[in-house]
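In: prediction below, plus the sequence it came from.
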Amino acid sequence: MVADHGSHAYPAQDFRVIAFPADLSELFPRPTGLVESGWPPDQVAYLAEYLRQLGCKTLVVENHYVDRDYIADVSLFYSRSLRAYPNYCQRWHFFSETFDQQTWRRLVTGPSVKARTKATEFLQRQYLGFSAVRPLPGSPIGRTVLPTLPRISPHGHVRDFSGTREYAVHIAGFELTVEGLAFQQQDQGVSACATAALWSCLHRIARTEGLAIPTPSEITVSASRYLLVGGRSLPSDGLTIEQICEATRAVGLSPLFIRSVSPEHDRAQLLGYITSGFPPLLAIRSLATDEGHAVCAMGVKLGEIQPRTDPQLHFRDAATAVQGVYIHDDRLGPYAAADLYGLTKNKVVTTAFRIRWPGKADEFEHVELLGMLVPVPTKLRLTVARMRHPLGSEIADAVGQRFAEYDGLVTFNCRFDLGTRYQKVAHQFGLSKSGLYQLLCQTPLSRFIGLIEISIPDGPLFDVVLDATETRANPAVLCWVRRCTLPPASEAALAIMAKQLGGAWIS
């Protein structure tokens, strides 16, 4: 018997440059047989529309790409199917300028370091991210990272995408970067909606903590190790909140579950955690079908901070500016807009979202928020809720009462930050040299700090810095840090307040 070495040949690799098509679905051949959800998938249509908004002009197709997430899914699930699924994907790279195959070849084969540097700069300026296109007939959209839309929308509201991160991409010897958050379509084999949503959430915080980001198959296995509601883990029909918590703990993070209470409460939680870089998983329920679903929220839509509604209060709440969130919805696509509104149900006002589905006859889907699960570092024990009340609101109210010129203008906001990152930008605070030295060299900070930010429309007044390893806000005050907008005449009174509540006044 002679061994047939030809059957184990290495794959062929090539890069193909094409103009971005008017109809992206033409690049996705319709699978044979019965297609349950119609063709092309909604995710393909959404991806095409989003890329058009980004100004995509050129597509570079990398025809052989081994994607870590997909090959893990193949190993666990698809390799045991009768159909011979390939263990590799295509990877599509998107660019905002027009160029052809000849230009690409010239860029790749630049003969000098200078030519290579210019080629890298040319590609980086126009790079719009990538998408791993899986050989799965019904769910082709794999790991996809695209940049967000501009910070200021055409309607004037602010898009804050603090739940994103930078990704390094290697293509034909070039290293390019893109700022975004990974998205992928659920395949209903290894991953359902909750798996895909949690996978996106973990891409942000796991990297900050130096933890390995689990693949969808690893998330599903971890979630179903001790609790199998449906009797089997694969194919995946979805995860319960308890299973999502178990999968979060398996990564090395702590799951913080927050039940939806009211629009006011939920706005504050969403603003606090998303702007801290902790994208929450949102558990939602369709108002039309009553079906449950899970999405990842990595951005907030901000309008004007609303004036106080209670005349007895002397401050404003930054959370009143939240008009909605931006979500990764695996049924739709990345950065989908979801406007927040109050829904009266059984005489109780609950939180609801209006999710926009571009191109649909019924353009908006209405869903109710059930709760949110936030994966946080294990040593982050302080919560946004404990920072806000009573400490944050009482400080803001006291400042509004004590200084008549600030009455009704004082705004408070609560979030977390890395202590090292806070120190890194401290030179912008307008501190004296002795104050800057005190903050940087004489004040111990926890890895993550809680921040109660007190500001007025002209700018920040001061920050109250909290030890995030504590469970209560009041005994956790580390220091009060003067900011550049605070008039010198106000410092003495605030220093007294700082002494009463704990923590040194740094100016």
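Out: Okay, I see it.

In: C-alpha from now on. contacts and neighbour counts both.
Out: Fine.

In: can you pull out the strands in the stretch 51-200 of the chain?
Out: Remark: strands assigned in the stretch 51-200 of the chain by DSSP state E, counting those that start in this stretch are 58-65, 89-95, 127-133, 141-145, 158-160, 165-171, 174-180.

In: a markdown table please, covering those strands and showing distance to Ala476.
Out: Shown next, in a markdown table, are the strands of the stretch 51-200 of the chain (distance: least, C-alpha to C-alpha, whole Å):
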| stretch | distance to Ala476 |
| --- | --- |
| strand 58-65 | 49 |
| strand 89-95 | 47 |
| strand 127-133 | 42 |
| strand 141-145 | 38 |
| strand 158-160 | 28 |
| strand 165-171 | 29 |
| strand 174-180 | 33 |
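
In: out of the ones you listed, which comes closest to Glu291?
Out: Between Glu291 and those, the shortest gap by C-alpha to C-alpha is with strand 141-145, which sits at 23.3 Å.

In: against that first model, consider the following:
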Amino acid sequence: MVTPIAFDVLPYSPDALAVVLSNEWVDAASTRRKRHFHYFAEYLGSGGESLHAATIVVEKPYLSQSFLDDYADYYARGFRDYPRTCTRVHFFRHAFARADLLAALADPAVGTELWASYLGYVVVKPLPARQIGATLLRPYPATTANRRHYPVGRSYGVNLLGKQLEITTLIFQEQDSNVSACATTALWMAFHRTAGLFQTPLPSPYQITAAARTLFNRHGRNFPSAGLDQTQIGEAIQAVGLVTELRTYRQRWEEWPDEERSVEEQLREQLRGAQGFLYAYLRLGLPILLFVLLDEDPQQGHLVTVTGYRLAATPVPASPEFSLVAHAIDRLYAHDDQMGPYARYSFANDGTLVTPWPADANWATAKRWKTHRRASLYSMFVPITAQVRITYEQVYRQVALFQQLLSPDTVPAAEDVVWDVYLALSNDYKDELRRTRPVTEAPLERLLTTALPKYVWVARALLQQTPILELVFDATDLHTAFYCLLINVFTPLRASLRRALAQARFRQQLLRAPGFDARFLTLLVRDLDLVVPNLPPV
């Protein structure tokens, strides 16, 4: 028997949104009391940064693969006969009626503006709670200043009544406390990206919870799930064939190493370090699992998946050691299963995070929230391939050595230099060189024809946003090796640095600097086509 697909076309409004996000167990009034409703109403609404939805298309029945996986593993085994089909709710920026949609479906020459305005969809699951299923929504619009960046995304194909659409985003869903909690849901979202990036498996939330296995640090049971601890998160990442970069941070109530500086000052410094770490891995498109303590309460832990960031319009703030592009991050965009996709987390001056959660516990009365709950950064997880062996901190330390090159003798306004440090695919790195052309002719040709490993660390020095020098590291090398592959001096710096390195006094000054490896000098001399005797091979 063939089941027809029923669909409705509705003008977008908050009232209509509450109705279409409901099901037979959760009515519109109950939906309105949920934090997800308030988040989606703002995200899809007509505010300045919002998506400005104008039309809703409701499609049912819909077979959601992510729900079917959990249904087969969990819901189908119960006595209660929950349906296995869902409702899918699509959103468009363009206003249209049912007849316009039918015309656009029937004639490829019709409806160009309609299809171009597609914003994505939300799946509504047939459950008595936690009904927000697989969700694909476009991120916030890009700004003219190109301040918003969403590197953690992938292309998803969408079939709407036979029309093939495409949307670039990262999948989202509300946690289902029967088969998962916030940690499992955050991992599920992250694995949607790593599956394409590293060709690793894409387990369902049920399978992720089952793979976590260990119960060493908590009581309870796997299903229904009360959540995962840090050990279990690492187990789940390892189960898909990846390794974990884990960083854990000090809390305000703990003892701090420097008694001469305030705790707030040391918290701000810790947060600056975290910004560098986040940015370095996000640039590759790696999702970062951010574990925060709401209101700095150890019992209020929450895990979100960071998918993007915003750079401040103001200059990069000065740093005690040296400045990074990452220090300009003033907002993170995170898939927060308790709120919605691209939830905004900001950095406060006291070293804490400003969450999108309203301080008022009554979500229904907290519209256009004026005050937000604070959180402290507890830990970060990066699910990454074992091929990447060199860490961000190792590269950071090498960059610190190169600050001595950028003196007033070689670089005017050396104090304004900002470093861009990030992990990249070598092919993407070369594509960037082709587009930006920081050097030309023979130096550029040499870079483009140099064999590089699949993953490289790039540390690029910028002066007024112009590249002047960069170090390229083999991200796959051994920790005990000399893993710097290239030093590239770009056009604005080539002449002055060539003159400086031609002087024996300047070279000796570099070699005497603490921690400076003579092989760096070999790479510099090679890039600048100088002839200097008695340099070590690389």
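Out: Perfect, I can see it now. This structure is a prediction, so every number in the text was calculated from the model and none was measured.

In: tell me how the two chains score on TM-score.
Out: For these two chains in superposition, a TM-score of 0.86 is obtained (TM-score structural alignment, normalised by the length of structure 1); 480 aligned residues with a C-alpha RMSD of 2.9 Å.

In: re the thing from before, figure out which of the strands of the stretch 51-200 of structure 1 is closest to Arg482 of structure 1.
Out: strand 158-160 (24.9 Å).

In: against structure 2, where does the closest one fall?
Out: The alignment of strand 158-160 of structure 1 onto structure 2 (TM-score structural alignment) covers residues 147-149.

In: minimum distance to His389 of structure 1: which of the strands of the stretch 51-200 of structure 1 has it?
Out: Here strand 158-160 is closest among the strands of the stretch 51-200 of structure 1 (C-alpha to C-alpha), at 24.1 Å.

In: which one in structure 1 is aligned with Val124 of structure 2?
Out: Per TM-score structural alignment, Val124 of structure 2 is aligned with Val133.

In: returning to what we had before: who wins for proximity to Lys114 of structure 1 among the strands of the stretch 51-200 of structure 1?
Out: Nearest of those (C-alpha to C-alpha): strand 174-180, 13.5 Å.

In: quick one on the thing from earlier: residue contacts, the match of Val124 of structure 2?
Out: Shown in contact with Val133 of structure 1 (C-alpha atoms under 8 Å, 6 or more residues apart in numbering): 89-92, 140-143.

In: how about these in TSV, adding distance to Gly502 of structure 1?
Out: Below are the contacts of Val133 of structure 1 laid out as TSV (distance: C-alpha to C-alpha, whole Å):
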residue	distance to Gly502 of structure 1
Cys89	57
Gln90	57
Arg91	54
Trp92	55
Pro140	56
Ile141	52
Gly142	50
Arg143	47
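
In: just the buried ones among those, please.
Out: Buried members of these, scored by 16 or more other C-alpha atoms under 10 Å, are 89-92, 140-143.

In: from those, which is closest to Arg259 of structure 1?
Out: Distances from Arg259 of structure 1 to the buried ones among the contacts of Val133 of structure 1, taken by C-alpha to C-alpha, are shortest for Arg143, at 29.7 Å.

In: so what does that closest one match up with in structure 2?
Out: Under the alignment (TM-score structural alignment), Arg143 of structure 1 pairs with Ala134 of structure 2.

In: contacting residues for the closest residue to its match other than its chain neighbours?
Out: Distance criterion C-alpha to C-alpha, 6 or more residues apart in numbering; nearest residue to Ala134 of structure 2, sequence neighbours excluded, is Gln173 at 4.9 Å. Applying C-alpha under 8 Å, 6+ apart to Gln173 of structure 2 gives the contacts 132-135, 185, 337, 340.

In: with respect to Arg77 of structure 2, which of the residues you listed is nearest?
Out: Of those, the one sitting nearest to Arg77 of structure 2 (C-alpha to C-alpha) turns out to be Gly133, at 19.9 Å.

In: show the contacting residues for the closest one.
Out: By C-alpha under 8 Å, 6+ apart, the neighbours of Gly133 of structure 2 are 67, 122-125, 172-174.
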